[in-house]
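Undergrad: Pasted the sequence and its predicted model underneath.
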Amino acid sequence: MSGRDLGSGEGSRRSSRWWGLLAVAVTLVRTQLTTARGRTLATILVVALTVANLVLVTGVALALADEGEADHDADARIMADDADIHGSVTGVEPPRLGESPDRAERIADRDGVDHASPVLREPIRVDTPDADGSAYLLLVGVVPGDEPSTVAKLPTRGLEDERAPADDAALVLSRTAAAELGVEPGDELALEGAEHRESATVGAVEDGPDDEPPVALVHLEVLQSLSGTEGSGLADEVLIWGEDAAIQEGAAEAYPDAALENDGAADARALFGDGLALATSILSLVVALGVCSLLVATTAGMRVEADRRTLATLGAVGFPTESRLLVVATTTIATATAGAILGVALGVVGIRVTNALATATVAPEAVAALHPLLVPYALAVAVVSTLLALPYPLALAARTDALAEVGR
């Protein structure tokens, strides 16, 4: 027989032995679910509750970090990529989207899309009638939808002001802008455009971005008229509310060369830019690793003590120590993995319940965010915790005296 045949036979026997050990481990897990159900379920529940807590706390941290990133509550936005296609003065201003009102309307007409609004930003001088107050505000032009929304961190509901005269535009001012002008809801203002003035009425004063320049919302057509862009329909971006699939199809049809950014999902990178959120997530990670490792080690050790006769029997029929340790490690990892999967499901449910309770009581929006990376992250933490816990049950299993246990 050649050396190649000998090597092949040895590899086949080694593979069969490993598969046999895994089969023994799976059988042992199934047996524990009936004969030692309490200890097995205890391990599963310990891991599940720890992982669920990790998912929930990390989701809260993600929401906390992502809160300062977006200035709107849209599900996606379209940004100009190519200045030559989307209309811009090259070298003077960033590229903008052209024909935005018509194209946004086509997007909004699709099934699955709730609303689409072009957004135009222009610095405009705003005067009070008595000329006592005057300031340059960053006016943000939007098209309000049927449902309330947030743009530039200001709610759009104040753009429909019944107190305003028919010829007046309605403004939603941030508190910073209102304080600088010294005005309140119902006051009249004058907007100084490039070629004409526009009368306006303060429809609402809202909490806005206090750490940014004074900002105000206005109807898109008013701002386009003031800035002279109504003919080309220029806009900085188009915000879209609706379902992901419908948004992608509508954006691809309306602006095939523009960039579509999904703003509905939390940005995991924002976590590293927020000190409090990062500290919260790190603390939850340390607690999850520590608590899960200690409790898995304890419950796995209890299982090893209860299974000493089974391990001794394996030794008596010829399984070496390393093979018995592999069985212990496999059963522990399999049980912990089951707990981790259950924990991820509980964590997702916990985030949804927390958001529902928060928005129904004290919070204006979700306080915890779901992110696809939370699933592999939580599973990885559970696996690492189990690996950290393994030395204790393995040490107990290695000290099992086969002759003494079989003779009992």
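TA: That came in fine, so what should we check first?

Undergrad: Going by C-alpha atoms from here, please, whenever you check contacts or count neighbours.
TA: OK.

Undergrad: right, and the helix or strand after the lengthiest strand in the chain?
TA: Once the chain is assigned using DSSP state E, the strand that runs over the most residues is strand 113-127. Counting by DSSP states H and E, the next helix or strand C-terminal to strand 113-127 is strand 134-142.

Undergrad: roughly how far is the helix or strand following that following strand from the heart of the chain?
TA: Sequence-wise, the next helix or strand downstream of strand 134-142 (DSSP H and E) is strand 150-151. Counting by CA atoms, centre = their mean, to the nearest Å, strand 150-151 is centred 19 Å from the centre of its parent chain.

Undergrad: go on, stretch 59-73?
TA: Counting by CA atoms, centre = their mean, stretch 59-73 comes out at 8 Å from the chain centroid.

Undergrad: which parts of it are buried?
TA: Across stretch 59-73, burial judged by 16 or more other CA atoms under 10 Å covers G59, V60, A61, L62, A63, L64, A65, D66, E67, H72, D73.

Undergrad: Span of that stretch from start to end?
TA: End-to-end distance of stretch 59-73 (CA to CA, to the nearest Å): 18 Å.

Undergrad: follow-up on the earlier one: who does the longest strand of the chain touch, helix- and strand-wise?
TA: When contacts are defined as 3 or more CA pairs under 8 Å, 6 or more residues apart in numbering; DSSP states H and E, strand 113-127 sits against helix 100-108, strand 134-142, strand 188-192, helix 220-227, strand 237-242.

Undergrad: structure B:
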Amino acid sequence: MNDDDADRGDPNAGSAGTAAGGSRRARWLGVVGLAVRRSLSSAGRGGSRQTALTVLGVAVAVATTLVVASVALALVSGPAVAGTDAAYWIVPGGSASSAVTAVEGQRLGQAHPTAERIEGFDGVERATPVLYTLTRIEAEEDAPYVLVVGVVAHQGTTVAGLPADPLAPGDPFYANGSYDGTWTGEAVLSTSAAQVLNVSEGDPIGLGGGRVAAAGGVRVTRVVEPTSSGVGQLPVALVHLSELQWVTGAAETDSADQILVRATPGADVHERLEGVYPNSEVLTQGGLIRQRAMDSQLPLAVSVAGLIVGVVVGALVVATALGFELLADAPERAVMAAVGISGRSRLLLVAAQGLTVTLAGGLAGIVLWLAGVGLANLVSTRLYDGGIVARLHPAIGAYGVGVALLVAVLAVPYLLVLGGRTNVLERLEDS
């Protein structure tokens, strides 16, 4: 062969290389398929106990991690988001971290006419000014503190976890700013507020002293179980905004702590809301969650601790249980070596089996997580009146798959080392 022939090479070399690559790929896919079938059959009825225990162990570890993440999400979102159905919050500048529980801080003036103007924006369904005040209410035995929330009542509005529907529509006492309209004296109480005040529907409550008593007093219109975790789990009373303004002195400037804005789906009114008040902030639910997550390190610490525990426990379960499985299957792998299956293919079989079992455990863990969150919330709400303690979110389910993959990353190298120690002759002789 001359140099030109050598440069041109064999015309069949490319097709031969392609065929070899295709054969290698098919062989590897076959090994992976075998590993998946072996894993599923071993975990099923009549199969290996070690594989079934591995799936169960990983499922419990992943489910525990996800439940902890759900609790952390409830800690972040509960007080800030769960208590209202608003899409946007207009709050004074610098008060984002306490947007729902701001009491006696900076306030927004001319709340009633501003809310009416916002309701004229395209895409806005309603705007609700909200005033918060923490006050002591005279009861039979003592004077406990209650968070009193003043709102303009709209049908379907929820604030601080309590519905405004039992209140008379609108804000009758406001009377276009004269504050001499109809005094309703209505109050919607959370169950915890009714318990600490020892009152029920129709009973009077000592809010505002003699001045309020002269106007007609305040009575419990309804006692409501909070719809979500957060502020509603505290002793909370929901009243008309103008009546609370009149009691607290905020009527002089028509002040509110924030304005909750509900928009139609798909409407983006964020930019228009930013121009309503100077030096104010317009927050969304996602922004409020992120802000509270930055302000509080507790949810992050809880999530990290849950992740570490779940991954370590899952990796130990996989390494231990599948390690015994590999030792039991050593004669079978020795036979594979004797019939010409390469060491690389045998290790691929081990890795694919470990990954399959771990992912199966992760998927089972997601199912256990859904059941665990439902059970925890049922116990909290039905037995202890504690509200929702854990929240579901699709991202947490995807997080569970990631946890399972991380467990596999830590455990599979150990399985490969263990599987690579097979002595062909010794195992064949033993078998």
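TA: Now that the structure is in, tell me what you want to look at. Being a predicted model, the structure only gives us computed values, none of them experimental.

Undergrad: How alike are these chains, TM-score-wise?
TA: Put the two chains on top of each other and the TM-score (TM-score structural alignment, normalised by the length of the first structure) is 0.66; 340 aligned residues with a CA RMSD of 4.8 Å.

Undergrad: what's the closest of the buried residues of stretch 59-73 of the first structure to R303 of the first structure?
TA: Among the buried residues of stretch 59-73 of the first structure, G59 lies closest to R303 of the first structure (CA to CA), at 33.4 Å.

Undergrad: Aligned to the closest one, what sits in the second structure?
TA: Structural alignment (TM-score structural alignment) places G59 of the first structure against S70 in the second structure.

Undergrad: Which positions within whichever strand or helix holds its match qualify as buried?
TA: Applying DSSP H and E as the criterion places S70 of the second structure in helix 49-77. In terms of neighbour count (16+ other CA under 10 Å), helix 49-77 of the second structure has its buried residues at 50-77.

Undergrad: what's the answer for stretch 99-114 of the first structure, then?
TA: Buried residues in stretch 99-114 of the first structure, counted by 16+ other CA under 10 Å: E99, S100, P101, R103, A104, I107, A108, G112, V113, D114.

Undergrad: which strands and helices sit next to the helix holding S70 of the second structure?
TA: Contacting helix 49-77 of the second structure under the criterion 3+ CA pairs under 8 Å, 6+ apart are the following elements: helix 13-43, helix 285-295, helix 298-328, helix 343-382, helix 394-419.

Undergrad: Can you give the distance from it to the centre of its chain?
TA: In terms of CA atoms, centre = their mean, the centre of helix 49-77 of the second structure is found 14 Å from the chain centre.

Undergrad: Ok, stretch 263-281 of the second structure next?
TA: 26 Å.

Undergrad: ok, now stretch 302-310 of the first structure?
TA: 43 Å.

Undergrad: Give the aligned range of it in the second structure.
TA: So stretch 302-310 of the first structure sits over residues 324-332 in the second structure, by TM-score structural alignment.

Undergrad: Ends of stretch 378-394 of the second structure, what's the gap?
TA: Distance between the two ends of stretch 378-394 of the second structure: 20 Å, counting by CA to CA.

Undergrad: Next, the buried residues of it.
TA: Neighbour-count burial for stretch 378-394 of the second structure, counted by 16+ other CA under 10 Å, picks out L378, V379, S380, T381, D385, G386, G387, I388, V389, A390, R391, L392.

Undergrad: Tell me the one among those nearest to L327 of the second structure.
TA: L392 (40.2 Å).

Undergrad: In the first structure, what sits opposite that closest one in the alignment?
TA: So, by TM-score structural alignment, L392 of the second structure is matched to L370.

Undergrad: Report the two of the buried residues of stretch 378-394 of the second structure separated the most.
TA: D385 and L392, at 19.3 Å, using CA to CA across those.

Undergrad: Which position in the first structure pairs with V313 of the second structure?
TA: Under TM-score structural alignment, V313 of the second structure pairs with V291 in the first structure.

Undergrad: rewinding a little: check what contacts the match of stretch 302-310 of the first structure and list those residues.
TA: Contact with stretch 324-332 of the second structure is made by S48, Q50, T51, L415, L418, G419, T422, V424, R427, L428, D430, S431, as judged by CA atoms under 8 Å, 6 or more residues apart in numbering.

Undergrad: what comes up buried for that stretch?
TA: F324, E325, L326, A330, P331.

Undergrad: mind listing what V172 of the first structure touches?
TA: V172 of the first structure neighbours (CA under 8 Å, 6+ apart): 154-156, 158-159, 202-206, 216-218.

Undergrad: who's in contact with I124 of the first structure?
TA: Y136, L137, L138, L139, L191, E192, G193.

Undergrad: Pull the number of nearby residues for the closest residue to the first one other than its chain neighbours.
TA: Leaving aside its sequence neighbours, Y136 of the first structure sits nearest to R125 (CA to CA, 6 or more residues apart in numbering; 4.3 Å). Neighbouring residues of R125 of the first structure were enumerated by other CA atoms under 10 Å; the total is 17.

Undergrad: what about D385 of the second structure, distance to L375 of the second structure?
TA: To L375 of the second structure, D385 of the second structure is 14 Å away according to CA to CA.

Undergrad: Please read the previous query as pertaining to L29 of the second structure.
TA: Distance, L29 of the second structure to L375 of the second structure, using CA to CA: 41 Å.

Undergrad: would you list every one of the helices in the stretch 101-250 of the second structure?
TA: In the stretch 101-250 of the second structure, the segments counted as helices under DSSP state H, counting those that start in this stretch are 111-119, 191-197, 209-215, 241-248.

Undergrad: most packed of these?
TA: helix 241-248 (a mean of 23; mean count of other CA atoms under 10 Å).
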